[in-house]
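Trainee: I would like to see how this sequence folds:
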Amino acid sequence: MQLWSITGNSQRLDGGAMFGNAPRALWSRWIAPDAQNRIPLACRCLLVKDLDGRNVLFEAGIGAFFEPALRERYGVVEDRHVLLDSLAAAGLSHEDIDAVVLSHLHFDHAGGLLAAWEEGQPPRLLFPNATYVVGAEHWRRAQQPHPRDRASFIPELQALLADSGRLELVEGAYAKTLGDAVRFSYSDGHTPGLMLAEVAGVVFCADLIPGRFWVHLPITMGYDRYPEALIDEKRAFLDDKLARGIELFFTHDHDCALARVARDDKGRYGTADELRELAGMVRA
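Mentor: Have a look, this model is predicted:
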């Protein structure tokens, strides 16, 4: 297998929202905000080439589906579909992808499934040869979102996925499409049914741990549904990955794709052996 970090469209979002109840005096030492208090965020995907002969993309980023006014509101930097360019740099097109695994269906993780916005054109799915792999519990949440996170979902997306005939809803640790090569676990602190994929010694942290600085246990996002539960989930998650030597893949860290879990002499979690990108890393 080959592992690639695939960049999608980037964002600039309010630092206070991204760091929850952590004060600006703390988080601004990690990521410097701009004049509007926004910090840079990646929407990074993991591409695994030759996973049992298939090309599998873990997440799709935010994409370019927003109309210009909404693109500005949500801080999307580029107007083109950057994910497609990044796939091309790895030697693939969206038509070459056999499966897209989605941790959840919030727009900054699933919007890249859609073609770039064009005036007067309805939303259209990309990846015509891929199976879309989604956790069943989160799918149910997406059908009836709570007012707290309704704006995080793309209204047309669920119907497009269902109508494609290529949607697999996963209930347990494994998907039929991927067999035992990819193992799933679940988290509810950010959103009910968040699906965390582990493959080739790497785990896609999604929004349980968006980047290096959220490895610290008390640090959560203002977007998280259940912050106290998320902290408990994060502790168990990190203990497990540290014990088994599983590396962390970050979707939103603007400057780090992969890192190893570390723990200091006071028991605080951190990261080590950080890599900014993956470009064909070979794993058995």
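Trainee: CA only for contacts and neighbour counts going forward, please
Mentor: Noted.
Trainee: Can you tell me the closest non-neighbouring residue to the residue nearest the centre of the chain?
Mentor: Centroid-nearest residue in the chain, with Cα atoms, centre = their mean: Ala206, separated by 4.0 Å. Nearest residue to Ala206, sequence neighbours excluded (Cα to Cα, 6 or more residues apart in numbering): Thr251, at 6.0 Å.
Trainee: Next, the second sequence, to be compared with the first:
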Amino acid sequence: MDKWSIGNITLTWLDGGVTHMDGGAMFGVVPKPLWEKKYPVNEKNQIELRTEPILLQGLGGKNILIESGIGSGKLSDKQRRNYGVTEESAIVKSLEKEGLTTKDIDIVIMTHMHFDHACGLTEWQNDKLVSVFENAVIYTSEIEWEELKKPNVRSKNTYWRENWEPIEQQVKTFKEEISPVEGIRMVHTGGHSNGHSVVEITVDGKEKIYHLGDLMPTHAHHNPLWVLAYDDYPMTSIFEKEKWIKPDTWYFFYHDSIYRAVKWDAKGEYLERVPRSPKM
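Mentor: Modelled structure (predicted):
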């Protein structure tokens, strides 16, 4: 598993599975000759998107998880085929390598609750769906939580009751922003979904690093105008990316198959990069 230590914190990417989604949908109106220069695509026009939860340690003595993975045993054969799922989650094994179990997770931060982020929150046990991280407080925005429970005609394809009913008593919501523990701030942005949020982490009490969720799912989405066809509110995504993407600042990713973290300069050129290991 990949680890990245910066200041007083350590990020560990767990084995949460992998999807392969249509490249055109992932880059919206951006022409393929442009985006394929920045991110590899296969013969089916799919790009590899990891779904790897990030274990954050070093703040308040808590074991904090950002996102939850694609889950295991939750998808039908048709869903696995449609979403290009070639690996499902192996979170238990990943945590064992860190000397932890799912019971040791104190906080789960969810930028949003689309299936590829939220399926790992629950699992089947003896024909019953139960919470995976039974002792954790799970944070997501109030807007996201309400739409998850009452999806509209568009969002019902990604907001599944299997991913919220078993965890309902563990969830804590917020309106504009919240600090689950000192050093972490979740801020509601909208854009990708109406309730989407970003995560700001303060390192050593001063430096800020960011997880922008699916506003910037990979390093190739650094351009504020490169937004997803999956975004419910693309203009909001653009405005929020303009606000949150800053030079000489670290950004890390849940979906990226190439880099764990990247820092750009004011012209969009790489200053520093943390590559993803070829094999987990």
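Trainee: Give the closest residue to Arg166 of structure 1 in space, chain neighbours not counted.
Mentor: Of all residues not flanking Arg166 of structure 1 in the chain, Thr131 sits nearest, at 4.8 Å (Cα to Cα, 6+ apart).
Trainee: So that neighbour sits against Asp98, correct?
Mentor: Yes - using Cα atoms under 8 Å, Thr131 of structure 1 is in contact with Asp98, at 6.3 Å.
Trainee: coming back round to it: look up how far His117 of structure 2 lies from the counterpart of the residue nearest to Ala206 of structure 1 in structure 2.
Mentor: Using TM-score structural alignment as the criterion, Thr251 of structure 1 maps onto Tyr254 of structure 2. Between Tyr254 of structure 2 and His117 of structure 2 the computed distance is 9 Å (Cα to Cα, to the nearest Å).
Trainee: shared neighbours of the two, anything?
Mentor: Residues touching both Tyr254 of structure 2 and His117 (Cα atoms under 8 Å, 6 or more residues apart in numbering) are Thr51, Glu67.
Trainee: about what we covered before: figure out the helix or strand that the residue nearest to the centre of structure 1 lives in.
Mentor: Counting by DSSP states H and E, Ala206 of structure 1 is held by no secondary-structure element, helix or strand.
Trainee: Isn't it up against Ala257?
Mentor: No - with contact defined as Cα under 8 Å, Ala206 of structure 1 does not count as touching Ala257 (11.7 Å).
Trainee: which residues do these two both contact?
Mentor: Listed as contacting both Ala206 of structure 1 and Ala257 by Cα under 8 Å, 6+ apart are Phe250, Thr251.
Trainee: ok, residues contacting the lengthiest helix in structure 2?
Mentor: Counting by DSSP state H, the longest helix found in structure 2 is helix 234-244. Contact partners of helix 234-244 of structure 2, identified using Cα under 8 Å, 6+ apart, comprise Thr189, Gly190, Gly191, His192, Leu215, Met216, Pro224, Leu225, Trp226, Val227, Leu228, Asp231.
Trainee: residues in contact with the residue nearest to Arg276 of structure 2 when sequence neighbours are not counted?
Mentor: Excluding its sequence neighbours, the residue lying closest to Arg276 of structure 2 (Cα to Cα, 6+ apart) is Tyr259, at 4.9 Å. Applying Cα under 8 Å, 6+ apart, we find Tyr259 of structure 2 in contact with Thr218, His219, Phe253, Arg273, Val274, Pro275, Arg276.
Trainee: how about 6 Å then?
Mentor: Val274, Pro275, Arg276 (Cα atoms under 6 Å, 6 or more residues apart in numbering).
Trainee: The first one: neighbour count?
Mentor: When neighbours are counted by other Cα atoms under 10 Å, Val274 of structure 2 registers 16.
Trainee: Mind telling me what Trp13 of structure 2 corresponds to in structure 1?
Mentor: Match for Trp13 of structure 2 (TM-score structural alignment): Ser5.
Trainee: On the C-terminal side of the helix or strand encompassing its match, identify the next helix or strand.
Mentor: Per DSSP H and E, Ser5 of structure 1 falls inside strand 2-7. Following strand 2-7 of structure 1 in sequence order, the next helix or strand is strand 11-14 (DSSP H and E).
Trainee: That next one vs structure 2 - mean distance after superposition?
Mentor: With mean Cα distance after the TM-score superposition for structure 1, strand 11-14 of structure 1 departs from structure 2 by a mean of 0.9 Å once superposed.
Trainee: so the following helix or strand past that strand corresponds to what in structure 2?
Mentor: Beyond strand 11-14 of structure 1 in the direction of the C-terminus, DSSP H and E gives the next helix or strand as helix 15-18. The alignment of helix 15-18 of structure 1 onto structure 2 (TM-score structural alignment) spans residues 23-26.
Trainee: what does stretch 123-141 of structure 1 give?
Mentor: Taking TM-score structural alignment, stretch 123-141 of structure 1 hits residues 129-147 over in structure 2.
Trainee: buried set for that stretch?
Mentor: By 16 or more other Cα atoms under 10 Å, the buried positions in stretch 129-147 of structure 2 come out as 129-134, 136-145, 147.
Trainee: Check stretch 16-23 of structure 1 too.
Mentor: So for stretch 16-23 of structure 1, counting by 16+ other Cα under 10 Å, buried means Gly16, Ala17, Met18, Phe19, Gly20, Ala22.
Trainee: how about those residues in CSV, adding distance to Ala200 of structure 1?
Mentor: Shown next, in CSV, are these (distance: Cα to Cα, whole Å):
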residue, distance to Ala200 of structure 1
Gly16, 34
Ala17, 33
Met18, 29
Phe19, 30
Gly20, 32
Ala22, 34
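Trainee: which among these gets closest to Ala64 of structure 1?
Mentor: Top of the list for closeness to Ala64 of structure 1, among the buried residues of stretch 16-23 of structure 1 and by Cα to Cα, is Met18 at 21.2 Å.
Trainee: Quickly note the distance from that closest one to Asn37 of structure 1.
Mentor: Look at Met18 of structure 1 and Asn37 of structure 1: by Cα to Cα, they are 11 Å apart.
Trainee: what does Cys45 of structure 1 give?
Mentor: Distance of Cys45 of structure 1 to Asn37 of structure 1, given as Cα to Cα: 26 Å.
Trainee: which one of those two has more residues nearby?
Mentor: Between Cys45 of structure 1 and Asn37, Cys45 has the larger neighbour count (other Cα under 10 Å), namely 27 against 15.
Trainee: corresponding residue for the more buried one in structure 2?
Mentor: In structure 2, Cys45 of structure 1 lands on Pro53 (TM-score structural alignment).
Trainee: if I look at that match, how far off is Ile91 of structure 2?
Mentor: Relative to Ile91 of structure 2, and taking Cα to Cα, Pro53 of structure 2 is found at 9 Å.
Trainee: That'll do, ta.
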